[in-house]
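This is a predicted model, with the sequence first.
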Amino acid sequence: MPPLRGGLTTLREIDASDVYTLFTLFSDPAVTAYMAPPPPTIAKFAGFVVWSHQQREQGHGLCFGIVPGGMTAAVGILQVRGLNSTSSAEWGFVLSAHFWSTGVFGDAADQLVKFAFTTMHIDRLEARIALRNQRAHAAVRKLGARLESTIPSSSETGIPRDPELLWTLREEDWQRRPRDPRASAPDARQRIQTAVEAAQSELRRTESPEAVEPYPLFLFDRRRRE
């Protein structure tokens, strides 16, 4: 996959070099509170990367790493996968808390959405977001997404849990979205540099997995397992 370059970030396919960074940054409960259970070990995170490559090779979906200016490793993930309808796709995202409210997400998401509409020829992007995930609701709303429905949710054992809201995004709504002032503000890169320094202070070493264990994962699919 060729990289997608925005004003503040680069999107590229996640790879083995991202495993330790993402595993460490995603150990923050605030980051993973509303997503499917993340890989619990470095070996399983490596397996998730391998599985993502297989999904792309089989034409099922893509997984991009979000790389902010000033870093070479990904600090977040954007996923898109096809639905039964060839003109619709589902997407999900997660980003290290260090980079919240910096403009990184909006810049990266714009690149993914543009790619989905213009290169993948998707007519509609859907996101299933947990009701309490207010930050994610606000993020997709800023992109022009519309709230379509509320979806009841339960665990595999039948235990009720928070419902999900289904957001849909079409190209015409995305084109009409208000521009995020944080993406063009003079201090945007300074905010990102501060976030980069905080993230790098947390990443004091690099560790390669001794093994690779399979781990399928779609970020917003809480139906996978508890």
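All right, it came through fine.

Please make it C-alpha for all contacts and neighbour counts, starting now.
Fine.

Which parts of this structure are strands?
Secondary structure of the chain (DSSP state E): strands at 4-5, 9-13, 61-68, 76-82, 88-95, 124-130, 146-154, 160-170.

can you redo these as CSV with mean neighbour count and distance to residue 113?
Below are these laid out as CSV (neighbours: other CA atoms under 10 Å; distance: least, CA to CA, whole Å):
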stretch, mean neighbour count, distance to residue 113
strand 4-5, 16, 11
strand 9-13, 23, 12
strand 61-68, 25, 12
strand 76-82, 22, 10
strand 88-95, 21, 9
strand 124-130, 23, 8
strand 146-154, 14, 15
strand 160-170, 18, 9
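
which stretch among those comes nearest residue 190?
strand 61-68 (11.8 Å; CA to CA).

Contacts for that closest one, please.
Here strand 61-68 makes contact (CA atoms under 8 Å, 6 or more residues apart in numbering) with 8-14, 52-53, 55-56, 73-82, 95, 104, 108, 192, 196.

Let me know the angle separating it from strand 76-82.
Inter-element angle recorded for strand 61-68 and strand 76-82: 160 degrees (by axes from the mean of the first three to the mean of the last three CA atoms, to 10 degrees).

so residue 139 makes contact with residue 108?
No: checked against CA atoms under 8 Å, the pair residue 139 and residue 108 is beyond contact range at 11.6 Å.

So between those two, which is more surrounded?
Each of residue 139 and residue 108 has its neighbours counted (other CA atoms under 10 Å); residue 108 has more, 26 against 14.

Please compare the first structure with the one that follows:
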Amino acid sequence: MMHLELVTDLSAPDAESKPDLCTLGERPRERMLLYGPAVLADVELIALLLGGGRALHRARGVLDAVGGLAGLSRACPQELRGISGIGDASATALAAAVELKRRIDRLELPWGRQLQTPRDAELFLRSILHGASQENFIVVGLDARQRVRLVRTVAIGTLTRVEVHPRELFRPLLRGGMHSCLLAHNHPSGDATPSEADVLLTERMARIGLFLGVPVLDHIVITDNSFVSLAELGLLPTNLDGLDE
């Protein structure tokens, strides 16, 4: 006698066991409607943004051309438009999705929360600096309880360097009555090791901050996957020696 088992578990497959794309007829839209967006692979999500014919094939081409999601987060519409099968509509749709993600991340920034450790600062700054293709120098103004009250992009440089003037850095802090500040910049190269120029800049800005009464508590160098705190390395001066150099 044949025995049949009734399968009642209709829950979505987890990330480890999700079906191969081809077994479902390569239909990301139906998979999202059935199981939700979390089970879709990166290429499927991009295919939904692209739409039209051979969307999965074109989506794979995009990821291959830009070097994965990290590359996509840094790609401009003009660069995307140069990929085979990607026209103006697709390029701008992808760029718009990336920009929306950045804006959503900023909505979740812990405004008014205390940044008491380098890890606190890194988590706050990552949403601002993640994916930037050029060096961006950020100053974060803090109140007496080290709560975030001001964030400014002081300068935007090239892939490997950025120039920062003390006037541009401390002006918003003084006008805003900040008690102290954090400095931060990204290294698009992926190596968070501070350069000699980073160390010299930190020493100079820290001494100027002491002189102006707005001490620099830390300088965070951040990449997409790591960060370094110059305060933890003992590279923040605690006196004005060398300010005139």
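Structure's in. What do you need? Since the model is a prediction, treat every value here as computed from it, not as a measurement.

what's the TM-score here?
Put the two chains on top of each other and the TM-score (TM-score structural alignment, normalised by the length of the first structure) is 0.28; 103 aligned residues with a CA RMSD of 5.6 Å.

Tabulate the strands of the first structure (CSV), appending distance to residue 115 of the first structure.
Output for the strands of the first structure, formatted as CSV (distance: least, CA to CA, whole Å):
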stretch, distance to residue 115 of the first structure
strand 4-5, 8
strand 9-13, 11
strand 61-68, 11
strand 76-82, 11
strand 88-95, 12
strand 124-130, 12
strand 146-154, 19
strand 160-170, 13
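
In this structure residue 44 of the second structure contacts residue 62, no?
No: with contact defined as CA under 8 Å, residue 44 of the second structure does not reach residue 62; the gap is 11.7 Å.

what about those two, which has more around it?
Ranked by neighbour count (other CA under 10 Å), residue 44 of the second structure and residue 62 place residue 62 first, with 27 against 24.

Assign that one to helix, strand or coil.
Assigned state for residue 62 of the second structure: helix (three-state reduction, DSSP: H, G, I helix; E, B strand; the rest coil).

Then the one 3 residues further on?
Secondary structure state of residue 65 of the second structure, per three-state DSSP, is helix.

okay, and the common contacts of residue 44 and residue 62 of the second structure?
Here residue 44 of the second structure and residue 62 have no joint contacts, going by CA under 8 Å, 6+ apart.

And the helices in the first structure?
In the first structure, the helices defined using DSSP state H lie at 19-25, 29-32, 42-57, 104-118, 134-142, 171-175, 181-184, 188-202.

Who are the packing partners of the fourth one?
The reference is to helix 104-118 of the first structure. When contacts are defined as 3 or more CA pairs under 8 Å, 6 or more residues apart in numbering; DSSP states H and E, helix 104-118 of the first structure packs onto strand 4-5, strand 9-13, helix 181-184.

Recalculate using a threshold of 6 Å.
Packing contacts for helix 104-118 of the first structure, counted by 3 or more CA pairs under 6 Å, 6 or more residues apart in numbering; DSSP states H and E, involve no helix or strand.

tell me which residues in the lengthiest strand in the second structure are buried?
The residue-count maximum for a strand in the second structure (DSSP E) belongs to strand 148-156. Neighbour counts using 16 or more other CA atoms under 10 Å place 148, 149, 150, 151, 154, 155, 156 of strand 148-156 of the second structure among the buried residues.

Now the element after it, going C-ward?
Counting by DSSP states H and E, the next helix or strand C-terminal to strand 148-156 of the second structure is helix 166-175.

List the neighbours of that next one that are in contact with it.
Under the criterion CA atoms under 6 Å, 6 or more residues apart in numbering, residues residue 154 lie in contact with helix 166-175 of the second structure.

let's go with 8 Å and repeat that
139, 141, 150, 152, 154, 181, 205, 208, 209, 214.

What number of residues are in the vicinity of the first one?
Residues contacting residue 139 of the second structure under the criterion other CA under 10 Å number 23.
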